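Engineer: dropping the sequence and predicted coords here.
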Amino acid sequence: MKRRNFIQKGALSGSFLALSGPNLFAMQLNGTSNHQFNLNYAPHLGMFKNLAGDDPIDQLNFMADQGFTAFEDNTMRERSVALQKQMADVMQKRGLQMGVFVAHKIYWTEPNLTSGKEDKRDEFLADIKASIEVAKRVNAKWVTVVPGYVDMTQDINYQTAHVVESLKQAAALLEPHGITMVLEPLNFYNHPGLFLKESPQAYQICKAVNSPSCKILFDVYHQQIQEGNLIPNIDATWDEIAYFQMGDNPGRKEPTTGEINYKNIFKHIYEKGFTGVLGMEHGNSMPGAAGERAVIAAYVSCDDFL
């Protein structure tokens, strides 16, 4: 057996052993663990499609059945209004808190907010206005913002000033509704050329915007690649962090499949009193229903820190 498969199966078996009698039997049959998590981990659609089926409503119910208390959906604003309302109704009934969705068009290969161009800023602000309506519809408190690509024709300080001005105007739109845009630094390896890469940079921008509606999305996967030193950087930026996302490295799969000690990360976040959402923004390390059970088992295992 390959070492990777051995480790994955060993971690999965260990997590199952932590479950007892009826719960273990139910989980083996249909993926149900009824686990009470210490933090608000948020799966996304498609993560459990083999166990729950393709229907988004069935998937939401399945997540709640596992004990998950939150849900995130990057593409929520692209879904029909009818489906948004239906999903919101199920989330409310099942006790699932809505996490982030992406609030605007992200520019991956050309400058937008960094450029300072009025048409790009106007487009961004129009997307923010539209996303406010989506957020109200699905009871979302946070929306993801990525400032986009660098502008190689301008000094980085001018670019920062342009981004800050756009975010100030967006924050003014969001504040009356109690919605927070969370800025997500993305690593250089997966997303080369983007403006926002590091947590200290995001911290500086949030301080400059100076609004409760502009905070940091600290994605542990991205920041492990970009800067490492995870717990000290979480502490240093703590007062501006409003949301976390997960993914192990290498591979961007569930915790226990890479080098990050997620049990310690979760314990640290818990002990600091975080009550928000931790998005499970990663793939499954193994295919099919077995891979989906492995994801659940990984979170059960890493959540066992008390």
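Structural biologist: All right, it came through fine.
Engineer: please count neighbours and contacts with C-alpha atoms only from this point.
Structural biologist: Will do.
Engineer: check for me that residue 83 belongs to a strand.
Structural biologist: No. Using DSSP: H, G, I helix; E, B strand; the rest coil, the secondary structure at residue 83 is helix, not a strand.
Engineer: break down the stretch 151-300 of the chain into its helices, ranges please.
Structural biologist: Using DSSP state H, counting those that start in this stretch, the helices found in the stretch 151-300 of the chain span residues 156-174, 199-209, 220-226, 230-236, 262-271, 288-302.
Engineer: identify each buried residue in the fourth one, please.
Structural biologist: The one in question is helix 230-236. 230, 233, 234 (16 or more other C-alpha atoms under 10 Å).
Engineer: before we go on, here's another structure to hold up against the first:
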Amino acid sequence: MVIVSLLSALYFFISSNPYKMKRRNFIQKTALSTGALSMAGSLAYPNLSSTKSKPHKFNLKYAPHLGMFKALAGDDPIDQINFMADQGFTAFEDNGMMKRDVAMQNKIGETLAKRGMTMGVFVIDKGGNMKNTLAAGKQEYIDIFLDGCKRAVETAKRVNAKWMTVVPGGFERKLPIGVQDGNVIEALKRGAEILEPHGLTMVLEPLSDSPDLYLQNSDQTYMICKGVDSPACKILFDIYHMQKTEGHLIHNMGLTWDEIAYIQIGDNPGRKEPTTGEINYKNVFKWIYEKGFDGVLGMEHGNSKEGKAGEQAVIDAYKQEDSFL
């Protein structure tokens, strides 16, 4: 409005001036002046609306979890999931999904569907990794586990999940190991009967956290899955844990491959993002890709650095290690 007023005043001055220029020349000059001013204005005040860059195209379905990008995306879980999708991540996992209220589960499920993301694992609530051990063969422990399986079915429906993590518990030291194996297999068969009709799969996770945990190695987990003999019972191969307990990662994954349904990631030592430890993740990812794996690889690790810079470092690490083609 200010520019228009100035031009009007200029036109009045020139029109009343005895040495006024011709009307045609004035119109031409003011048109050029207006264009120049408009251009200057556009340069001085560029379009401030942010344009999103295209999401990175990863070769595998890496799945972050809530809190991993909190500094960059904010506190809201839905904003965090949208941020993950904007970065190119095509999957998501949430160990604590069963403990979230139903409204949040529904929101997460709707957001994942809208963004075309695959839901990864959540943990079947049986009281904790060491508690209610299935190796003991006690009915009260089995009942707690089976109740968790039934409730997991409802949670899975809300978020369109397929895989649920199961940790059988600790050793029952008073029993021979063969008897413990049999107890675990029988309990898991009961769980599979609940999950299988819904197309759901519990994935057994061998862990390195304590020598008191019953399930610690991939070959042992393979044996248990063969004993259960159900598509609803497979292996969760956590690369961080297996590097600690047995190493020889690619070899052991190859030996147990037909029972592996889910993979998790973490470098060792430290359990942080790839590139921060000793594992050659670029080679491991390449091998998994060449096996034709179309499942989810859960990013079950911490960030090596805090804040926005640390979160960006996680994204950059996955871009780097995923560039194996």
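Structural biologist: Yes, it's here. Values in this document were obtained by computation on a predicted structure and should not be read as measured data.
Engineer: any chance of the helices of the stretch 151-300 of the first structure in JSON lines, with distance to residue 94 of the first structure too?
Structural biologist: Shown next, in JSON lines, are the helices of the stretch 151-300 of the first structure (distance: least, C-alpha to C-alpha, whole Å):
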{"stretch": "helix 156-174", "distance to residue 94 of the first structure": "27"}
{"stretch": "helix 199-209", "distance to residue 94 of the first structure": "34"}
{"stretch": "helix 220-226", "distance to residue 94 of the first structure": "28"}
{"stretch": "helix 230-236", "distance to residue 94 of the first structure": "31"}
{"stretch": "helix 262-271", "distance to residue 94 of the first structure": "23"}
{"stretch": "helix 288-302", "distance to residue 94 of the first structure": "18"}
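Engineer: the alignment partner in the second structure of residue 290 of the first structure: how many residues sit nearby?
Structural biologist: Using TM-score structural alignment as the criterion, the counterpart of residue 290 of the first structure in the second structure is residue 309. Counted with other C-alpha atoms under 10 Å, the neighbours of residue 309 of the second structure add up to 11.
Engineer: same thing with residue 69 of the second structure?
Structural biologist: Residue 69 of the second structure: 24 neighbours (other C-alpha under 10 Å).
Engineer: just checking, it touches residue 311?
Structural biologist: Yes. Under the criterion of C-alpha atoms under 8 Å, residue 69 of the second structure makes contact with residue 311 at 5.7 Å.
Engineer: tell me how many other residues surround the residue mapped onto residue 182 of the second structure from the first structure.
Structural biologist: Counting by TM-score structural alignment, residue 182 of the second structure lines up with residue 161 in the first structure. By other C-alpha under 10 Å, 17 other residues sit near residue 161 of the first structure.
Engineer: quick check: the gap between residue 161 of the first structure and residue 256 of the first structure.
Structural biologist: 40 Å (C-alpha to C-alpha, to the nearest Å).
Engineer: ditto for residue 248 of the first structure
Structural biologist: Taking C-alpha to C-alpha, one finds residue 248 of the first structure at 7 Å from residue 256 of the first structure.
Engineer: coming back round to it: can you give me the distance of the match of residue 182 of the second structure to residue 187 of the first structure?
Structural biologist: 21 Å.
Engineer: against the second structure, where does the helix or strand that residue 91 of the first structure is a member of fall?
Structural biologist: Element membership for residue 91 of the first structure (DSSP states H and E) is helix 81-94. Using TM-score structural alignment, helix 81-94 of the first structure corresponds to residues 102-115 of the second structure.
Engineer: comparing the matching stretch with the first structure, how large is the average distance?
Structural biologist: For stretch 102-115 of the second structure, the mean deviation from the first structure after alignment is 0.5 Å (mean C-alpha distance after the TM-score superposition for the first structure).
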